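Asker: Predicted model and sequence follow; I will ask about them next.
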Amino acid sequence: MSDSKAYSATEREAVYRVIAERRDMRHFRSDAVDPDIIKRMLIAAHQAPSVGLMQPWRFLQVSDSALRQQLYELVNDERLRTAEAMGERKSEFMKLKVEGILDCAEIIVAALPDGREKYVFGRRTLPEMDLASVSCAIQNMWLVARAEGIGMGWVSMFDPQALAQLLKMPASSKPVAILCIGHVDEFYDRPMLVEENWTQERPLEQFIYQNYWPETAEEQGTTSSG
């Protein structure tokens, strides 16, 4: 007997499908996104779970073109620094498209607010749970975007302090993500880094342990293939 609280088979399939087909997008068109879709994305973000119900997400919608250009320059600076840190993979890395800031229709910066130290519930030993909560909010946005046929990309390649200063954020707040949102010609069939042969996905079985952490990663087949 099926559980009466479960969704219908069609509804469940839609949930599984949007999770499987969500992609971190880098290629966008610049035509406008319906403001109602952006609102639905933000409503979904605000419905995310948060530790202690602290709701630590803040969203800065960037509409100023000059500010968008500054965001791009800040990300590009870090892109060059990251390339230098890549060693022998530097030239390969520089061929990757790592953001769509100047191409997409909308930019939203997701951030952690100041004053987070007052929230102790669920954070006394794991203070980073505020970041986990914001990540859940971003994932909700991603799933709504994909369901609406809109692309979204999470850009994390920036100096947090420099970005915070640029956005005039309070001293103890912290930017988490630059979110590029817009129409796309198509969604990647697989994660872009897989399609670009940068890395390969590994099967779920390599990430599941039983009871105790194995003595060596090799015992669970978790060595990287490069």
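Answerer: That came through, no problem. All figures in this text were calculated on a predicted structure; none of them were measured in a lab. Numbering: from 1, shown residues only.
Asker: all contacts plus neighbour counts: C-alpha atoms, from now on.
Answerer: Noted.
Asker: Give the helix, strand or coil label for the most centrally placed residue in the chain.
Answerer: Compute the mean C-alpha point of the chain, and by C-alpha atoms, centre = their mean the closest residue is residue 154, 4.0 Å away. When classified by DSSP: H, G, I helix; E, B strand; the rest coil, residue 154 comes out as strand.
Asker: one more structure, for comparison:
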Amino acid sequence: MSDQAFSDAERAAVYRAIAERRDMRHFSGGSVEPALLARLLEAAHHAPSVGLMQPWRFIRVTDRQLRARIRAHVELERIQTAEALGERSDHFMKLKVEGIEQCAEVLVAALMDDREKHIFGRRTLPEMDMASLSCAIQNLWLAARAEGLGMGWVSMFEPQALAEVLGMPVGAKPLAILCLGPVAEFYPQPMLVMEGWAQARPLSELVYENTWGVHP
């Protein structure tokens, strides 16, 4: 084992947070203490980013009317998604896809504007700015789980419409509406598995060796 490894208990805690992280839709109200919220955002800010561009921007939504407007955008997209799903639309409409009204905090995670000037690591893979923001969101998610808070990533919205609602500059792009707060309990499995929408695939099916499709 490497001399730089954490202790057994520390490693176990890291792997537990990873294994028990859930995309939460059911919240129990309450609040998140300012110091705890600051700690979670600091964890997000420690994420890796291509070229150290730190493309993440977080908008904390504290205005209840603004929160309601955001939820209305999500509801519109939920209906349009159901229509696009065809024969699975009825099943989809029974799923709970967000907890915007019930959660303690709503954060919108967005990509900053003026990103085109950042070329380091993005010349052939410009989407690495999105990958960097995703790493920040994952950091926040895992830290929240370790703190006993639930978090859900809502992606059902039209980016430009949400950007306008939040007064974002041209070029900035919202990537996630994050619902954060206390929960009564964490799902024992991913919610979509519990609801019979999908089944998680085993890792063995997703790891190849040397050539695409060739399993070790």
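Answerer: Now that the structure is in, tell me what you want to look at. In this text the structure is predicted, and so the values were computed from the model without any measurement.
Asker: related to what we said a few turns ago, from what I see, the residue nearest to the centre of the first structure and residue 177 are in contact.
Answerer: Yes. At 6.0 Å, residue 154 of the first structure and residue 177 qualify as touching, with contact defined as C-alpha atoms under 8 Å.
Asker: what's the spacing between residue 80 of the first structure and residue 163 of the first structure?
Answerer: Residue 80 of the first structure sits 16 Å away from residue 163 of the first structure, going by C-alpha to C-alpha, to the nearest Å.
Asker: Enumerate every residue touching the residue nearest to the centre of the first structure.
Answerer: Counting by C-alpha atoms under 8 Å, 6 or more residues apart in numbering, residue 154 of the first structure makes contact with 24-25, 177-180.
Asker: The lengthiest strand in the second structure packs against which elements?
Answerer: In the second structure, with assignment by DSSP state E, the single longest strand is strand 173-181. Identification of packing neighbours for strand 173-181 of the second structure by 3 or more C-alpha pairs under 8 Å, 6 or more residues apart in numbering; DSSP states H and E yields strand 105-111, strand 150-154, helix 159-165.
Asker: can you rerun that using 10 Å?
Answerer: strand 56-61, helix 64-85, strand 105-111, helix 128-146, strand 150-154, helix 159-165 (3 or more C-alpha pairs under 10 Å, 6 or more residues apart in numbering; DSSP states H and E).
Asker: State the distance from the residue located most distally from the centre of the second structure to residue 11 of the second structure.
Answerer: In terms of distance from the mean C-alpha position of the second structure, residue 3 ranks first, at 32.9 Å (C-alpha atoms, centre = their mean). Residue 3 of the second structure sits 13 Å away from residue 11 of the second structure, going by C-alpha to C-alpha.
Asker: try residue 156 of the second structure
Answerer: Relative to residue 11 of the second structure, residue 156 of the second structure is positioned 35 Å away (C-alpha to C-alpha).
Asker: Likewise for residue 185 of the second structure?
Answerer: Distance of residue 185 of the second structure to residue 11 of the second structure, computed by C-alpha to C-alpha: 23 Å.
Asker: do residue 142 of the second structure as well
Answerer: Separation of residue 142 of the second structure from residue 11 of the second structure (C-alpha to C-alpha): 14 Å.
Asker: Among the two, which residue is more densely surrounded?
Answerer: Taking neighbours as other C-alpha atoms under 10 Å, residue 142 of the second structure and residue 11 compare with residue 142 leading, 26 against 11.
Asker: Let me know whether that one touches residue 41 as I believe.
Answerer: No. Using C-alpha atoms under 10 Å, residue 142 of the second structure makes no contact with residue 41, being 11.5 Å away.
Asker: wait, isn't residue 220 of the first structure in contact with residue 204?
Answerer: No. In this structure residue 220 of the first structure lies outside contact range of residue 204 using C-alpha under 10 Å: 11.0 Å.
Asker: Among the two, which residue is more densely surrounded?
Answerer: More neighbours surround residue 220 than the other of residue 220 of the first structure and residue 204, with 15 against 7 (other C-alpha under 10 Å).
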